[in-house]
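Peer 1: Sequence first, then the predicted structure:
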Amino acid sequence: MNRPRNLITLVNLLLFYAEVSAFTGCQKSILTVRHVASCPKDEVSWKAAAIKMNCDSITQNCAMSLGLSTPNHRFQYHCLVNSDKNATVEVCALNRFIFGFCAEFDINAAVVQENYDADCKTHNPPCPEFYDSAEAYKCKKSYF
């Protein structure tokens, strides 16, 4: 049986989750929202879109004010469905780790969060079991 290994993995994930998945909204993100027809589908086009959006140039102190001064929390390019699931948006937002679901951006809360209506393990190919929200291109299924 793999119980000890599974238990160790679960404990590590819970500790990791507690550190990097807090709801970390940043009102400055709302100013960067752009509606787009679709998101980049691969790492190369994702990085090109990130360069064009230039999130690094935006002055914000959201991570610091939330006590998240680690490299795990950065203001980064995202391309996600909105929380109403009726539009795709590009946005500069604090990244977080997503576990088992697709990511979405809640414009009202100014936060990247799990989209509990989209279990990305069912995609073909499936999304990683957990991933950085700023790498959502790893989940290739369209929302609409």
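Peer 2: Now that the structure is in, tell me what you want to look at.
Peer 1: alpha carbons only for contacts and neighbour counts from here, please
Peer 2: Noted.
Peer 1: in the host helix or strand of residue 10, what counts as buried?
Peer 2: Taking DSSP states H and E as the criterion, residue 10 maps to helix 3-20. Applying a neighbour-count criterion of 16 or more other C-alpha atoms under 10 Å, one finds 17, 20 buried in helix 3-20.
Peer 1: and here's the other structure:
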Amino acid sequence: MQDLLWLVIILCSCLGGYTKPNEFVKRVKKCPSNKQEWERAVKKSRCELMSRSYENIYNYHCLKDEWLDNCIEVCAPSIVIIGHCPEYNTVGDLIQENFLLDCTKFTVPCPKVYNSTDIYKYQECYEITTETLVENILTHDDKEERQIEHLDSTTFLQSSLLTREENSNLQVYDNKWRFNWIFAVIVGFIALFCAVFFYPFFLIKKMSHRSNTIKVLS
């Protein structure tokens, strides 16, 4: 149900943004920067006369064009904007959203949903030009690439440290095993040496004891 409501809002916004061709479209140096300037511009406009003539509510707007080069004053029905800066499309003669300009991330962020006539509250929509937009996109892509590179290098470093630690543990285990093996060989060699060296004396002593026993019995 909520998705259907958003779809209706978007469709109504798109349909409501059309103006009457060239009734009131004027290029200006700058758009109003606050509510007082906006209200003065509304009074100077002929949007109220258009509303009477065409039996529709035409509101004053001051927006950047689709190239972000010029500020345009125009009378048009207001539309619902969803998280972006609005713009005036000079070719289609309508107000629409610029989906490259997410105003929810501005220094003074816009709400997720607002009316196109409240654009003066979010001045960063006027400050962005094509050059700054491209620069921001490239900077954003460069940051993402650096983050990926940093992530890759961090992962590689962690993997290297882990491998080094595993190798160190294996080396310690190998050294312990080698020491135990050498110790066992030395002990075995000593035991063999003792057996070879002392066994003849043992035999001689045993044979001497047997000879003495025989003499006593005789």
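Peer 2: Alright, I've got the coordinates. These figures come from a predicted structure and were not determined experimentally.
Peer 1: Got a TM-score for the pair?
Peer 2: Overlay of the two chains. TM-score (TM-score structural alignment, normalised by the length of structure 1): 0.75; 125 aligned residues with a C-alpha RMSD of 2.2 Å.
Peer 1: Mean distance of the very next helix or strand once past the helix holding residue 10 of structure 1 to its aligned residues in structure 2, please.
Peer 2: Later in the chain than helix 3-20 of structure 1, the nearest helix or strand by DSSP H and E is strand 34-36. Superposed on structure 2, strand 34-36 of structure 1 shows a mean distance of 0.8 Å to its aligned residues (mean C-alpha distance after the TM-score superposition for structure 1).
Peer 1: So what's the gap between strand 34-36 of structure 1 and the chain middle?
Peer 2: Distance, stretch centre to chain centre, for strand 34-36 of structure 1: 16 Å (C-alpha atoms, centre = their mean, to the nearest Å).
Peer 1: Now it: buried residues?
Peer 2: Applying 16+ other C-alpha under 10 Å to strand 34-36 of structure 1 flags no residue as buried.
Peer 1: repeat for stretch 91-108 of structure 1
Peer 2: Under 16+ other C-alpha under 10 Å, the buried positions of stretch 91-108 of structure 1 are 91-107.
Peer 1: could you say what helices and strands the strand or helix carrying residue 168 of structure 2 packs with?
Peer 2: Following DSSP H and E, one finds residue 168 of structure 2 within helix 130-217. Helix 130-217 of structure 2 sits against no helix or strand, with contacts defined as 3 or more C-alpha pairs under 8 Å, 6 or more residues apart in numbering; DSSP states H and E.
Peer 1: The same query, at a cut-off of 10 Å, please.
Peer 2: With contacts defined as 3 or more C-alpha pairs under 10 Å, 6 or more residues apart in numbering; DSSP states H and E, helix 130-217 of structure 2 has these neighbours: strand 94-102.
Peer 1: And residue 128 of structure 2, how far from residue 69 of structure 2?
Peer 2: 9 Å (C-alpha to C-alpha, to the nearest Å).
Peer 1: matching residues in structure 2 for stretch 89-102 of structure 1?
Peer 2: Counting by TM-score structural alignment, stretch 89-102 of structure 1 falls onto residues 72-85 of structure 2.
Peer 1: How far away from the center of its chain is that stretch?
Peer 2: 30 Å.
Peer 1: can you check stretch 103-112 of structure 2 too?
Peer 2: On C-alpha atoms, centre = their mean, the centre of stretch 103-112 of structure 2 falls 18 Å from that of its chain.
Peer 1: so that stretch matches what in structure 1?
Peer 2: Against structure 1, stretch 103-112 of structure 2 falls on residues 120-129 (TM-score structural alignment).
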